[in-house]
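Chemist: build the 3D model from these lines:
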Amino acid sequence: MTHSTRQGRRRSPTPDELRAWRGYIETARALDARLTSRLQKESGLSTGDYTVLLALSEADGRRLRSSELADAVGWERSRLSHHLRRMEDRGLVRREECAVDYRGAWVVLTDDGAHAFRSASVPHLRAVRELFVEALDPDQLDQVAALTAALRDRLDASR
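Modeler: You can find the predicted model right below:
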């Protein structure tokens, strides 16, 4: 009995499944690369900057605890800390001590950061529309939403 037989139903993806997987991955990477390039060129922000600024702009009082921000953007805390230091140097965010818990800090969106985010959002959302939304009809957009929700549910369930 082979190892895979003992494991039960575990099997490799079929050629058609692999074709779908590669198509998804290669397209997602190409789309991400194009959006990243345009965001950087049109606004001077990286996708990491934009992701952090988006999370802070949506937060109450334009502030989050650093642990909450790490969870919101899906990054390890060490990666976030290094990125925040670079963003602080550019005046996009600032860190403030938390009066309730001295181990934690607030990450606060500055006025300059809010302005940079708003300025970047117009061309970025235009690029999202051009490269993603306009490539699909309404039914396909609904299918993409359903597919990504199913994938997200599987990822969340496997934590």
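
Chemist: from now on I want contacts and neighbour counts done on CA atoms only, so please keep to that.
Modeler: Will do.

Chemist: which parts of this structure are helices?
Modeler: 3-6, 15-43, 47-58, 66-73, 77-89, 111-131, 138-157 (DSSP state H).

Chemist: between the ones you listed, which one is closest to G104.
Modeler: helix 66-73 (7.0 Å; C-alpha to C-alpha).

Chemist: please list the outside residues in contact with that closest one.
Modeler: With C-alpha atoms under 8 Å, 6 or more residues apart in numbering as the test, helix 66-73 has contacts from 51-52, 55-56, 76-77, 80, 104-107.

Chemist: could these be laid out in a markdown table, adding distance to K41?
Modeler: Formatted as a markdown table, the entries for these read as follows, by distance: C-alpha to C-alpha, whole Å:
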| residue | distance to K41 |
| --- | --- |
| T51 | 16 |
| V52 | 18 |
| A55 | 22 |
| L56 | 22 |
| E76 | 27 |
| R77 | 28 |
| L80 | 23 |
| G104 | 34 |
| A105 | 32 |
| W106 | 30 |
| V107 | 26 |
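
Chemist: hmm, which of these are the buried ones?
Modeler: When these are checked for burial by 16 or more other C-alpha atoms under 10 Å, the buried set is 51-52, 55-56, 80, 105-107.

Chemist: between those residues, which sits nearest L136?
Modeler: T51 (24.4 Å).

Chemist: S121: what's it in contact with?
Modeler: With contact taken as C-alpha under 8 Å, 6+ apart, S121 is in contact with no other residue.

Chemist: neighbours around the residue nearest to A127 when sequence neighbours are not counted, how many?
Modeler: Taking C-alpha to C-alpha, 6 or more residues apart in numbering, and ignoring the residues beside it in sequence, A127 has L35 as its nearest neighbour in space, at 6.7 Å. Number of residues near L35 (other C-alpha atoms under 10 Å) recorded here: 19.

Chemist: one more to put side by side:
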Amino acid sequence: MQEEPWQLAWTTYRALRLTLDAKVAHDLEAETGLSMADFEVLAETDGVLRDPAEHCVRVNALAVRMRWSTSRLSRQLGRMQQRGLITREACELDGRGDDVVLTKAGRRAIDKAMQVHAALVRTRFADLLSDDQVATFANLCGLLLDRSAASGDARHRTARKGVAPGQRSSP
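Modeler: Presented below is the predicted three-dimensional model:
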């Protein structure tokens, strides 16, 4: 029995995503010592903190932005704190939650890892396609994300904006 075109597209997409994610994660850890989870937390935290309007990153807001559960993020932050990549401090605004702060070691690690990650993505993905193919792929992914958001997936819509359902947009 032959697969339907949508089944072939889905299974090929899954195989591609799993394969590329695994290879990039393996190479990133080999070159930087950071796991992909470390990298994702540092990159997201760094991205927020580079905005001059942001002075802190709340743990719960970071979990929403990353589409992770708060408990998963808290466990990851604990491991990263033990290694000196981040610290957690009581929020100055209301004291009800923790803020994530990059340490100097964390800043150095993400600065290096961003360069390594970009090179890995170019080597394992972008360089294997033409510019037109990259643009087409990006357009298709954007279309699927937009249609997923339009179909009523409230978690997806708010996560793309970085705000959890029922949460205010500012800390």
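
Chemist: coming back round to it: which residue lines up with the residue nearest to A127 of structure 1 in structure 2?
Modeler: The alignment partner of L35 of structure 1 in structure 2, by TM-score structural alignment, is V24.

Chemist: what does R77 of structure 1 give?
Modeler: Taking TM-score structural alignment, the alignment pairs R77 of structure 1 with T70 from structure 2.

Chemist: distance of its match relative to A61 of structure 2?
Modeler: Separation of T70 of structure 2 from A61 of structure 2 (C-alpha to C-alpha, to the nearest Å): 9 Å.

Chemist: equivalent analysis for E31 of structure 2, please.
Modeler: Distance check for E31 of structure 2 against A61 of structure 2: by C-alpha to C-alpha, it reads 30 Å.

Chemist: any idea how far L8 of structure 2 is from L20 of structure 2?
Modeler: L8 of structure 2 sits 18 Å away from L20 of structure 2, taking C-alpha to C-alpha as the criterion.

Chemist: kindly report the same for T123 of structure 2.
Modeler: As defined by C-alpha to C-alpha, T123 of structure 2 lies at a distance of 11 Å from L20 of structure 2.

Chemist: between these two, tell me which one has more neighbours.
Modeler: Comparing T123 of structure 2 with L20 by other C-alpha under 10 Å, the one with more neighbours is L20, at 16 against 12.

Chemist: quick one: neighbours of the nearest residue to that one once chain neighbours are set aside, just the number.
Modeler: Using C-alpha to C-alpha, 6+ apart and skipping residues adjacent in sequence, the residue nearest L20 of structure 2 is R124, 7.2 Å away. The tally of other residues near R124 of structure 2 (other C-alpha under 10 Å) stands at 15.

Chemist: in structure 1, what sits opposite R124 of structure 2 in the alignment?
Modeler: Alignment note (TM-score structural alignment): R124 of structure 2 maps to L131 of structure 1.

Chemist: hmm, that match is touching A30, no?
Modeler: No: between L131 of structure 1 and A30 no contact is recorded; they are 10.4 Å apart, counting by C-alpha atoms under 8 Å.

Chemist: re the thing from before, distance check, the match of L35 of structure 1 against D153 of structure 2.
Modeler: From V24 of structure 2 over to D153 of structure 2 the distance is 29 Å, taken as C-alpha to C-alpha.

Chemist: just D146 of structure 2 next, same as before
Modeler: Computed as C-alpha to C-alpha, the D146 of structure 2 to D153 of structure 2 distance reads 10 Å.

Chemist: ok, now E54 of structure 2?
Modeler: Between E54 of structure 2 and D153 of structure 2 the distance, using C-alpha to C-alpha, works out to 27 Å.

Chemist: superposed on structure 1, where does stretch 11-29 of structure 2 end up, distance-wise?
Modeler: In the superposition against structure 1, stretch 11-29 of structure 2 averages 0.7 Å from its aligned positions (mean C-alpha distance after the TM-score superposition for structure 1).

Chemist: which of the residues in that stretch are buried?
Modeler: When neighbours are counted by 16+ other C-alpha under 10 Å, the buried residues of stretch 11-29 of structure 2 are found to be 20, 24-25, 27-29.

Chemist: let me know the closest of those residues to S130 of structure 2.
Modeler: Within the set of the buried residues of stretch 11-29 of structure 2, L20 lies nearest S130 of structure 2; the separation is 17.6 Å, counting by C-alpha to C-alpha.

Chemist: grab the nearest non-local neighbour of R58 of structure 2.
Modeler: Going by C-alpha to C-alpha, 6+ apart, R58 of structure 2 has D99 as its nearest residue, at 4.4 Å.
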